[in-house]
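Novice: What follows is a protein structure lacking sequence information:
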């Protein structure tokens, strides 16, 4: 009987690893108003992570698997807004997608699903002039015993709501409102980053950045001399007193970032992580938080002490797998969404 338990657990592992979950979008929005005759989607997500929609947990052991979309995501998202009827809005609509990512975690036997979405909608008027009508930068959360289906379904539900919101909006007639050509919308992020000092410098100011507003302006709220030490498992930051005689270890909570003038670190509850600047954006690697070890309790309950032991051995053996997430910082809000998932971080 014991051998059967062991065989059963390793069969689960074999079936779970390497699998992917496919996202299916559902377009039959209830009570939808008339849409737009012409809709174009500009996908500004990081190119390395466009195929990956997120990470969910699968199987009896709640192992993380990638969520992918097979097909043209831009066309499928545009379908939420397109209306070919005679009542459709003749003005063109442009959707700029900056972030779309879902994730799951377990906390005290409760699954928590998160859906992060960042997008902007622009409506066109005469002479190739587009004005912004909707901006979404939101984090949606669902909880339950098994939230995967509900989490995946929430993507379609939110886009149905956004399409209705867009249909209710009227073109901005204010002559002072910011307007862009369709070509400018493709590099709108670059235009807006030109106004952010941190994105235009290679020399961050020395000190403690308490929030993203201070970070993007490169104006730390606290100016202090820091010492940054790189360790095997991350970074340690020390702050010196005014006479530089004593230094105190700095906690990573309650801050957005720190810099000694050369190295820039993102401060998170998990610790400090080095911020990298690539292609005009800021990124940082952080370890994946996987709380699936709580499944040890039901494993032991369902399959006895041996089941719990086997599960614990499997967890220990796989602790180094799929460990690092590459986070891209949202230049408008300062939040971050994963764009890559790997077993070894890069510098």
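Specialist: Nice, thanks for sending it over. This is a predicted model, so every value here is computed, not measured. Numbers count the residues shown, from 1 in each chain.
Novice: hey, let's count contacts and neighbours off CA atoms from now on
Specialist: Will do.
Novice: ranges for the helices of the stretch 101-250 of the chain?
Specialist: For the stretch 101-250 of the chain, the helices defined by DSSP state H, counting those that start in this stretch occupy 148-168, 182-186, 188-193, 212-216.
Novice: Would you mark the buried spots in the last one?
Specialist: Right, helix 212-216. Under the neighbour-count criterion of 16 or more other CA atoms under 10 Å, helix 212-216 has 212-216 buried.
Novice: ok, so of those residues, who is nearest residue 24?
Specialist: The nearest member of the buried residues of helix 212-216 to residue 24, counting by CA to CA, is residue 212 at 34.5 Å.
Novice: so that closest one makes contact with residue 254?
Specialist: No - contact criterion CA atoms under 8 Å: residue 212 and residue 254 do not qualify, at 11.9 Å.
Novice: okay, and the common contacts of the two?
Specialist: Taking CA atoms under 8 Å, 6 or more residues apart in numbering as the criterion, residue 212 and residue 254 do not both touch any residue.
Novice: same for the host helix or strand of residue 276, what does it pack against?
Specialist: Per DSSP states H and E: residue 276 is located in strand 271-278. Packing partners of strand 271-278 (3 or more CA pairs under 8 Å, 6 or more residues apart in numbering; DSSP states H and E): strand 234-240, strand 264-268, strand 281-287.
Novice: take a look at this one as well, against the first:
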């Protein structure tokens, strides 16, 4: 792969060092906006917050001013206090129930194009009813929001606030989704608890075959059971027979992953890469086609600085990096360059 994007990013990084240094201390406030509509009766009087994100320092990186200076989005009033105020205003009549909002992703990011700005928001959360020392899941959300315009900052934050507050308001009168009970410790270690329920992580042996998407892989339900290689040459890729008996080479569009002789491989636009398991997590080292998202751009800025953020936001091929599979949705989390 050409290293031109890296060269461009390096030039930009060098050119904007004064701005980056300034931006490291620049902070923009984030405030939730109360919903216009109320509900007749709220079963809950209190709401607690558990921030289970990898990066809890900020709520994303946005652009400010005429030069689109990068700034961290950090609320002056803690989000837990804002949520309680929002809940207080949702209904004039309240019972004494308690809620817990567990945030798993909450990130904003902005990207400047030639004629417009693009805003991204990722939000993933669980909502629980607290009953003494026991918790019951009421609802969960995993969503991405895209905003486009000449200046998207205010619109992006207004839309993200609406997504968060509507998630709470629309589920206030919902019953738990199942009878599963969680302790405080289990919720704090939710990733381990949830991950170990998946066959992909709990099975002693993986089932051979091609998996169309991550949902099939995590349940170990391949849609093609017979996959093979030719002349013992793994570098040439994997093959299968179509419904007419014709040989087909499996590509990224055909399968998310392949298990061959018990060994799992991830497929990307650039080839297949073996998955390795470490501490019950799956990793691979390879190249992917990076698409902009709020979480990716925010985490790249956190881990790899401006250069990482610029490469991530480009939507082009990455260099060969190490990635972890996000057990919840199968996305790739870059952990090393």
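Specialist: All right, it came through fine. Just so it is clear, the model here is predicted, and its values are computed rather than measured.
Novice: Report the TM-score for the pair.
Specialist: The TM-score (TM-score structural alignment, normalised by the length of the second structure) is 0.65; 290 aligned residues with a CA RMSD of 4.5 Å.
Novice: one step back: can I get the helices and strands packed on strand 271-278 of the first structure in a markdown table including distance to residue 328 of the first structure?
Specialist: Converted to a markdown table, those look like this (distance: least, CA to CA, whole Å):
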| stretch | distance to residue 328 of the first structure |
| --- | --- |
| strand 234-240 | 19 |
| strand 264-268 | 11 |
| strand 281-287 | 5 |
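Novice: Nearest to residue 302 of the first structure, out of those?
Specialist: Taking those one by one with CA to CA, strand 281-287 is closest: 30.3 Å.
Novice: tell me the angle the closest one makes with strand 234-240.
Specialist: With axes from the mean of the first three to the mean of the last three CA atoms, to 10 degrees as the basis, strand 281-287 of the first structure and strand 234-240 are set at 110 degrees to each other.
Novice: following strand 281-287 of the first structure, which helix or strand comes up?
Specialist: Heading C-terminal from strand 281-287 of the first structure (DSSP H and E), you reach helix 296-317.
Novice: Distance from the chain centre to the helix or strand that contains residue 23 of the second structure, please.
Specialist: Under the criterion of DSSP H and E, residue 23 of the second structure resides in helix 17-25. Distance of helix 17-25 of the second structure from its chain centroid, counting by CA atoms, centre = their mean, to the nearest Å, is 27 Å.
Novice: I'd like to know which elements that helix is packed against.
Specialist: Secondary elements touching helix 17-25 of the second structure (3+ CA pairs under 8 Å, 6+ apart): strand 69-73.
Novice: change it to 10 Å
Specialist: Contacts defined by 3 or more CA pairs under 10 Å, 6 or more residues apart in numbering; DSSP states H and E place helix 17-25 of the second structure against helix 4-15, strand 60-64, strand 69-73, helix 294-312.
Novice: Packed most tightly, which of these would that be?
Specialist: strand 60-64 (a mean of 24; mean count of other CA atoms under 10 Å).
Novice: got the contact list for it?
Specialist: Contact partners of strand 60-64 of the second structure, identified using CA atoms under 10 Å, 6 or more residues apart in numbering, comprise 23, 26-28, 68-74, 106-112, 117, 119-122, 151-153, 156-157, 294-295, 297-299, 301-302, 309.
Novice: Go again with 7 Å.
Specialist: 69-73, 107-110, 298 (CA atoms under 7 Å, 6 or more residues apart in numbering).
Novice: how much does it stray from the first structure?
Specialist: On superposition with the first structure, the mean distance recorded for strand 60-64 of the second structure (mean CA distance after the TM-score superposition for the first structure) is 5.3 Å.
Novice: so how far is that strand off the chain centroid?
Specialist: 18 Å.
Novice: tell me which of the contacts of strand 60-64 of the second structure is nearest to residue 42 of the second structure?
Specialist: residue 107 (28.3 Å).
Novice: Verify the stated contact: that closest one with residue 124.
Specialist: No - look at residue 107 of the second structure against residue 124 with CA atoms under 7 Å: they stay out of range, at 9.5 Å.
Novice: out of these two, which sits in the busier spot?
Specialist: The residue with more neighbours, out of residue 107 of the second structure and residue 124, is residue 107; 28 against 17, by other CA atoms under 10 Å.
Novice: Return the residue of the first structure aligned against that one.
Specialist: Under the alignment by TM-score structural alignment, residue 107 of the second structure pairs with residue 101 in the first structure.
Novice: Without its sequence neighbours, what residue ends up closest to residue 138 of the second structure?
Specialist: Leaving aside its chain neighbours, residue 138 of the second structure sits nearest to residue 176 (4.2 Å; criterion: CA to CA, 6 or more residues apart in numbering).
Novice: I'd like the distance between that neighbour and residue 46 of the second structure.
Specialist: For residue 176 of the second structure, the distance to residue 46 of the second structure equals 17 Å [CA to CA, to the nearest Å].
Novice: Residue 78 of the second structure too?
Specialist: Distance, residue 78 of the second structure to residue 46 of the second structure, by CA to CA: 15 Å.
Novice: and the two? which has more neighbours close in?
Specialist: residue 46 (18 against 11).
Novice: Can you give me every residue that contacts the alignment partner in the second structure of residue 336 of the first structure?
Specialist: Using TM-score structural alignment as the criterion, residue 336 of the first structure maps onto residue 331 of the second structure. Residue 331 of the second structure sits next to residue 325 when contact means CA under 7 Å, 6+ apart.
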